[in-house]
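K.L.:
sequence first, predicted model second:
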Amino acid sequence: MVYLTRQEHFNAAHKLANPKWSKEKNEAMFGVCANENWHGHNYDLFVTIKGEPDPETGFLFDVKKLSQLIKVHVVDKLDHKNLNLDVDFMADKMCSTENLAIAIWEQLIPHLPKTVQLHCIKLYETPRIYVEYFG
C-alpha cells in the first residue's frame, strides 16, 4: 500500500459562535474566536490517498490531477471566503476546523477514482493547531 499526499493552501475567515447561545456564553466558550467581526486563518491542507501504483506508470495517481480535484472541489470554494456565510457545504454547521476537515472529505470522496482511497485529511488552522480526519 502506497500513501500519496498533496499539500494545498487557502485563506478564509470565520467565527465560532453557536446561534442558540448568548453573546456572553459564546465569548466564554470561544474567546476571541467569537469576534462578531470575524477572524481569519492561513490554512494548510494535506490530502492523502492510498492504493497500489499503476504498473505501467509507477503512479498511484497523477498528482496534477489530484491537485486539480482539490482546487476545483475545495480550494476554489474556500479561498478568500467567509466560511460561515459564503461556503454552501458549511451552511448550518459550526465552522470549527474539525467540521471543516469532515466537510472537505465529503467534497472530495465522490470525485476520486475507484483505483485509490481517500486516507486522510490533515488541516492546519495555525502552525500549532491541526486536525486529522480519516473518514
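P.N.:
Structure's in. What do you need? This structure is a prediction, so every number in the text was calculated from the model and none was measured.
K.L.:
from here on, contacts and neighbour counts on C-alpha atoms
P.N.:
Fine.
K.L.:
all strands of this protein, in order?
P.N.:
For the chain, the strands defined by DSSP state E occupy 2-14, 39-51, 81-82, 117-126, 129-133.
K.L.:
same list (those) but as TSV, adding distance to D62 and mean neighbour count.
P.N.:
Below are these laid out as TSV (distance: least, C-alpha to C-alpha, whole Å; neighbours: other C-alpha atoms under 10 Å):
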stretch	distance to D62	mean neighbour count
strand 2-14	10	16
strand 39-51	11	18
strand 81-82	28	18
strand 117-126	14	19
strand 129-133	23	15
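K.L.:
make a markdown table out of these and add distance to D92.
P.N.:
Converted to a markdown table, the strands of the chain look like this (distance: least, C-alpha to C-alpha, whole Å):
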| stretch | distance to D92 |
| --- | --- |
| strand 2-14 | 13 |
| strand 39-51 | 19 |
| strand 81-82 | 13 |
| strand 117-126 | 20 |
| strand 129-133 | 20 |
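K.L.:
okay, now the one to match up with it:
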Amino acid sequence: KQPQSEIGTRLCRSGLLAAEHSNESKSLSDEENLKLFGKCNNPNGHGHNYKVVVTVRGEIDPTSGMVINLTDLKAYMQEAIMEPLDHKNLDKDVPYFADVVSTTENVAVYIWENLQKRLPAGALYKVKVYETDQNIVVYKGEETTSE
C-alpha cells in the first residue's frame, strides 16, 4: 500500500505578494538580533516580492477532470495569503507575527495554517515560498509516518 503522500495527482498554483518585515526576536538583545539577522534586522524594515507556490493533491475527479477547481483554489489563496499579507508590514499588520519572528520559514507556516483551514482535508501537500531566487522555503506541514 502506498503512503498517503504518494497517492493522487499534484496541482500547483503560484502567486506573488509584496510585504515588508524586519527579522527580530523579542527574546534577543538588539546586538544579538543584529548579529543573527544582519541587514535583515533593519529597524525600519525591508521588503520582498515573495513568490508562493501552493501544491494540492488528490484524485482526479472523473466528472470534472480536476483535482480541485482552480477557481476555488484561487479564491482560497486570495483569502489565506493575499488579503492578510500582500502590501502589509508583517510585523505590524499581521497579528500572527506579533510573537513570531517573520522569517520566510514562519511565513510558509502561516500560509500553510491559513490554507489548511480552507482546503478540503488532506488536499494541501506543500507550500513553497521564494523570498528571493536564492532563498526558498518548502513546508509540508507536520509530516507524520505510520509505522
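P.N.:
Perfect, thanks for sending it. Not measured: the values here are computed from a predicted model.
K.L.:
follow-up on the earlier one: out of the strands of structure 1, nearest to N26 of structure 1?
P.N.:
Nearest to N26 of structure 1 among these is strand 2-14 (14.0 Å), distances taken as C-alpha to C-alpha.
K.L.:
how much space between the residue most central in space within structure 2 and E32 of structure 2?
P.N.:
In structure 2, the residue lying closest to the centroid (C-alpha atoms, centre = their mean) is A108, at 2.8 Å. As defined by C-alpha to C-alpha, to the nearest Å, A108 of structure 2 lies at a distance of 24 Å from E32 of structure 2.
K.L.:
which residues in structure 1 does the longest helix seen in structure 2 align to?
P.N.:
Ranked by number of residues, the top helix in structure 2 under DSSP state H is helix 104-116. Counting by TM-score structural alignment, helix 104-116 of structure 2 falls onto residues 97-109 of structure 1.
K.L.:
name the surrounding residues that touch the matching stretch.
P.N.:
Residues outside stretch 97-109 of structure 1 that contact it (C-alpha atoms under 8 Å, 6 or more residues apart in numbering): 69-70, 73-74, 89-90, 93, 118, 121-123, 125, 130-133, 135.
K.L.:
how about a cut-off of 10 Å?
P.N.:
Contacts with stretch 97-109 of structure 1, where a contact means C-alpha atoms under 10 Å, 6 or more residues apart in numbering, come from 43, 45, 47, 66, 69-70, 72-75, 78, 83, 89-90, 93-95, 117-125, 129-135.
K.L.:
ditto for stretch 14-30 of structure 1
P.N.:
31-41, 81-86, 92-96.
K.L.:
whichever of those residues end up buried, select them in ChimeraX.
P.N.:
A single ChimeraX command selects the buried members of the contacts of stretch 14-30 of structure 1 (16 or more other C-alpha atoms under 10 Å):
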select :33,34,35,40,81,82,83,84,94,95,96
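K.L.:
what about the aligned residue in structure 1 for K126 of structure 2, distance to C33 of structure 1?
P.N.:
Alignment note (TM-score structural alignment): K126 of structure 2 maps to C120 of structure 1. Look at C120 of structure 1 and C33 of structure 1: by C-alpha to C-alpha, they are 26 Å apart.
K.L.:
related to what we said a few turns ago, which residues touch the closest residue to the match of K126 of structure 2 other than its chain neighbours?
P.N.:
Leaving aside its sequence neighbours, C120 of structure 1 sits nearest to F134 (C-alpha to C-alpha, 6 or more residues apart in numbering; 4.7 Å). By C-alpha under 10 Å, 6+ apart, the contact list for F134 of structure 1 reads 48, 101-102, 105, 118-122.
K.L.:
most widely separated two among those?
P.N.:
T48 and I102, at 13.8 Å, using C-alpha to C-alpha across these.
K.L.:
quick check: neighbours shared by the two?
P.N.:
What both T48 of structure 1 and I102 touch, as defined by C-alpha under 10 Å, 6+ apart, is the set 121, 134.
K.L.:
residue range for stretch 83-95 of structure 2 in structure 1?
P.N.:
Aligning stretch 83-95 of structure 2 against structure 1 (TM-score structural alignment) gives residues 76-88.
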